[in-house]
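>>> A predicted structure for the sequence below; I have some questions about it.
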Amino acid sequence: MKKFLSLLMAVLMMASVLAGCGGDTTTDETEQDANTQDTTTEQTGTNVSPLTGSGTELKFRTGGEQGTYYGFGTVLAQAVTSSGCNTKVTAVSSNGSQDNIEQMDYNTAQLGFVQSDVMDYAYNGTNLFEGYPVTGFSTVAALYMEQVQIVTCDPEIKTVADLAGKTVSIGASGSGVFYNAIDILSAYGLDYETDIKAQYQDFGNSADSLQDGKIDAAFVVAGAPTTAIASLATAKDTYLVSLDDEHIAKLQETSPYYEKYVIPEGTYDGVPEATTVAVSAVVIARDDVSEEDVYNFVYTIFENADSIAASHDKGKELDLEFAAGVTNVPYHPGAAKYFAEKGFEVPTK
C-alpha cells in the first residue's frame, strides 16, 4: 500500500509540473496548481500564460534594423519565447508596414508590426493596396504611438514649406512612410514628384545621407526616440521640422487617423521640442495563427510590462485601454480572449 501511495504521489507531482503552462485557469484551481505557477514565475522572472502554445516558430516581421519596430519587436519576441509556454516568436527585419502585410499574406510570416493607417489601407484596398485588399489578418494589440519625424541638419529648414526644391528622403519602398510623406507634403501644397527631389531610403540610410550631406531632410515614421536619429544627433547638429496647427487640421480633414503629437526637448541630444503628428504602431497576426499563441503573445507583453519597459523605452507606453482601442480591423480571437479577461470588449470577425 505504501508503495502504491508513493507511486501515486510521484505521478501527481509530475503531472503538476507538466501542467505548469497548460489549460485554462479557473477560479477553483487547486492549491497545488497555484504553487506550480508561482514556482514557474519565480524561476523565470516572468508571469507565465495559463495556455500552452503550438510550439511552431512564428516569424514576426518588424522593420529596418535601426528603427523602433525592429528593436522593440526583438524584445517582445524574446519575452514571449522565453516565457515558458511553448509559443515561439522570432523577430526579423523588413522593409516596413506594407512589406509586412504582403509577406504575411504569402504566409512567410505570421505576425507583423504595422502602422494603423497602412493596416486600414490593406484591409479596405486603398492607397498602397488600391484594388488589392488583404483581409486575412486580425489585430493583436496597439502598442504605442509612432511619430512622423521630419529630420534635417539644415537650420534654414524650419517648416515643411521650406522643403520645396530640396533633396528629401520619403521612405523605403514598401514602407508606410511614403504615404505619410505624401499626406504631409500635400497639406502644404507640395507635390513629391515635382516640388522636391525625392529619395527612397530607409531610416539608417537616411541618417547616413543626412550626416554626409547627400540629402537635405528625411521623413522617419517611428516611435521617438529612434535609433537612427539619436545616432545622427550625437554626430551632427540635428533639427526636427514642426507642423503648425492650421496644416495639422487640414491634414486631419482627409486623414483622420493622424493625431497631433509633441516630441519633447531632450528626446534627442540637443534637439529642441517639435510638433508633429502620429499614428499607432499595431501588431497584427494571420487569422490562422492559433488562439493559444496569440493569447500567449498578448498575455506575456501586458502581464510583464515592467520587465519589458526595463529592456526598451517603448515598453513604458504599454497601456491596456490603448491596446484594445483599434476599431478599423477586428481583433484575433486570442487577443479578444485576453482583453475580455481584463474587462475590454473588442470587435472580432
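Alright, I've got the coordinates. Numbering: from 1, shown residues only.
>>> contacts, neighbours, all on C-alpha from now
OK.
>>> and residue 248, which of the three is it?
helix (DSSP: H, G, I helix; E, B strand; the rest coil).
>>> Tell me which residues touch it, please.
Residues near residue 248 by Cα atoms under 8 Å, 6 or more residues apart in numbering: 187, 260, 276-277.
>>> gap between the nearest residue to residue 133 once chain neighbours are set aside and residue 119?
Nearest residue to residue 133 in three dimensions, chain neighbours excluded: residue 125, at 3.7 Å (Cα to Cα, 6 or more residues apart in numbering). Going from residue 125 to residue 119 by Cα to Cα, to the nearest Å gives 10 Å.
>>> put this beside the first:
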Amino acid sequence: MRFTVFTGAAVAIALTATTGFAQDRAGWPDSFTVGTASQGGTYFAYGSGWANLVADELGISGGGEVTGGPMQNMALVHTGDAAFGMTTMGPAAESIQGTNPIAPGLQMTNACAMFPMYQTPFSITALSSSGIASVKDIPEGARIGFGPAGSTSDTYFPRMIEALGVKFERRNGGWSDLGGQLQDGLLDVIAFAAGVPVPAVSQLEVQTKVNIIEFTEEEQGKILETFPVSSFEIAADTYTTLEKNARSVSMWNFAIANCDLPEDFVYAAVNVVMSDNERMVNIHRAARSTLLENWDKNEVMKWHPGAAKWFNENGASIAADMIHGS
C-alpha cells in the first residue's frame, strides 16, 4: 500500500481549495474525535457525519466516538480527551456548575460552544399491541427504557415522567438495544430524548406497529414549568406512524470544542459545518436547525474564540463576555 506524504505547502493549497482560505496549521492536531452517544441514536448519526465531513474537508483524520452522551461528552471535551463533542443545554449547565455526576464538584469550564445543532424532543413510544396510547395509560411498574446512563434522556426524562405521576421501573441501554427490547416485550415503553427522527424508532416502525405518544396540553404545561425545556411539536412527516403533529418539549443541542484548541482550527471546522446546510441535512434531517440564526440559543457556555469569530463575521453578535478568554 502506498502512502502519499504532503508538504506543508501542498496541504495549504488543498485547504485553500476546500475552505476558501489558506491555513498554516500551526498547533493543529493530527487527528480528532467527536464525542457522540450510543449507536442507534441521533447523536451518533449526526456526530459521526459532521466529524467525517470536517475530516475530509480539512484533510485530517477524524471521526465520531461512541460515548455515554452529553454528560460524558462535557467531561471528555473539558479534559481534552476528545477535541469535540455534543451536548444539550441542561447537562452543559450542570457540568459548568460542577454537578455533573461523572465528576461531582469539577466545574467543566474548558468545554466551549462551537455551533448550534438542533432541538432534542422528548418523545415516548410503545407498541400498539400494548394498548398504551397516552401517558395516563402507562401502568404502574411499567418497564421504561430511558437511554444510556447519564444521557440527557436518562437525566431528565425520568424526572418528567415522575412529575406526571407515573411509577415505573427504570431501565438503561443503547437506543438500538432498547428498541429491540421493546419489540421483544422486555420493555413496556421507551422514552427517548434525541433529535428526530430517532433511528431506532424509525426502524421499529418498519418492523411493527407503534404508538408515538404526545403530551396533553396540561402535561406539557407542567413539564415546561418545572424543567429547562421549550415547547415543541414533532412534525407529522417525521414518522410514518404520525397522522398529525405531536405535542412535545425539547432542549437545544450544541457542538462543543475544547477551549484550548487553536482558534483557526475551530474556525475552519465551523466553516465546514455552517457554510453548507444542505450538505448537513443530507447527513441527518435534524440539521435543518443547524443554522446561523440559532447562535443565540446558547445562554450557558462560553464560546470558543474561533467559533465566535466565524459567527460574528457572518452576522451574529456574540458579546465579548461570552467568548472564552476575553
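Okay, I see it. Values in this document were obtained by computation on a predicted structure and should not be read as measured data.
>>> Now the TM-score, please.
Here the TM-score for the pair of chains, by TM-score structural alignment, normalised by the length of the second structure, is 0.86; 309 aligned residues with a Cα RMSD of 2.4 Å.
>>> ok, back up a step: OK, contacts around the residue nearest to residue 133 of the first structure?
Contacts for residue 125 of the first structure (Cα under 8 Å, 6+ apart) come out as 131-134.
>>> now swap in residue 208 of the second structure and tell me
Counting by Cα under 8 Å, 6+ apart, residue 208 of the second structure makes contact with 127, 183.
>>> And it, how far from residue 110 of the second structure?
Separation of residue 208 of the second structure from residue 110 of the second structure (Cα to Cα): 44 Å.
>>> go on, residue 91 of the second structure?
Going from residue 91 of the second structure to residue 110 of the second structure by Cα to Cα gives 14 Å.
>>> Looking at these two now, which is surrounded by more residues?
The residue with more neighbours, out of residue 91 of the second structure and residue 110, is residue 91; 25 against 22, by other Cα atoms under 10 Å.
>>> Make sure the more buried one is indeed in a helix.
Yes - the assignment for residue 91 of the second structure by three-state DSSP puts it in a helix.
>>> What does it correspond to in the first structure?
Matched to the first structure by TM-score structural alignment, residue 91 of the second structure sits across from residue 118.
>>> Please verify my assumption that that match contacts residue 96.
No - counting by Cα atoms under 8 Å, residue 118 of the first structure stays clear of residue 96, with 10.0 Å between them.
>>> Common neighbours of the two, please.
Common neighbours of residue 118 of the first structure and residue 96 (Cα under 8 Å, 6+ apart) are residue 176.
>>> quick one, strands of the second structure?
Here the second structure has its strands, by DSSP state E, at 31-35, 61-65, 84-88, 111-127, 142-145, 168-171, 189-193, 210-213, 230-234, 246-258.
>>> same for the fourth one, what does it pack against?
Contacts of strand 111-127 of the second structure with other secondary structure elements, assessed using 3 or more Cα pairs under 8 Å, 6 or more residues apart in numbering; DSSP states H and E, are made with helix 70-79, helix 175-183, strand 189-193, strand 210-213, strand 246-258, helix 263-274, helix 305-313.
>>> Off-centre distance for stretch 128-141 of the first structure?
What separates the centre of stretch 128-141 of the first structure from the centre of its chain is 16 Å, taken as Cα atoms, centre = their mean, to the nearest Å.
>>> Just the residues contacting that stretch, thanks.
Residues outside stretch 128-141 of the first structure that contact it (Cα under 8 Å, 6+ apart) are 98, 101, 105, 118, 121-126, 179, 282-287, 294, 298, 323-324, 326, 329-332, 335.
>>> residues contacting the nearest residue to residue 61 of the second structure once chain neighbours are set aside?
Leaving aside its sequence neighbours, residue 61 of the second structure sits nearest to residue 31 (Cα to Cα, 6+ apart; 4.6 Å). By Cα under 8 Å, 6+ apart, residue 31 of the second structure lies in contact with 60-62.
>>> Residue 31 of the second structure -> the first structure?
For residue 31 of the second structure, the aligned position in the first structure is occupied by residue 57, per TM-score structural alignment.
>>> Please apply the same query to residue 300 of the second structure.
Using TM-score structural alignment, the partner of residue 300 of the second structure in the first structure is residue 328.
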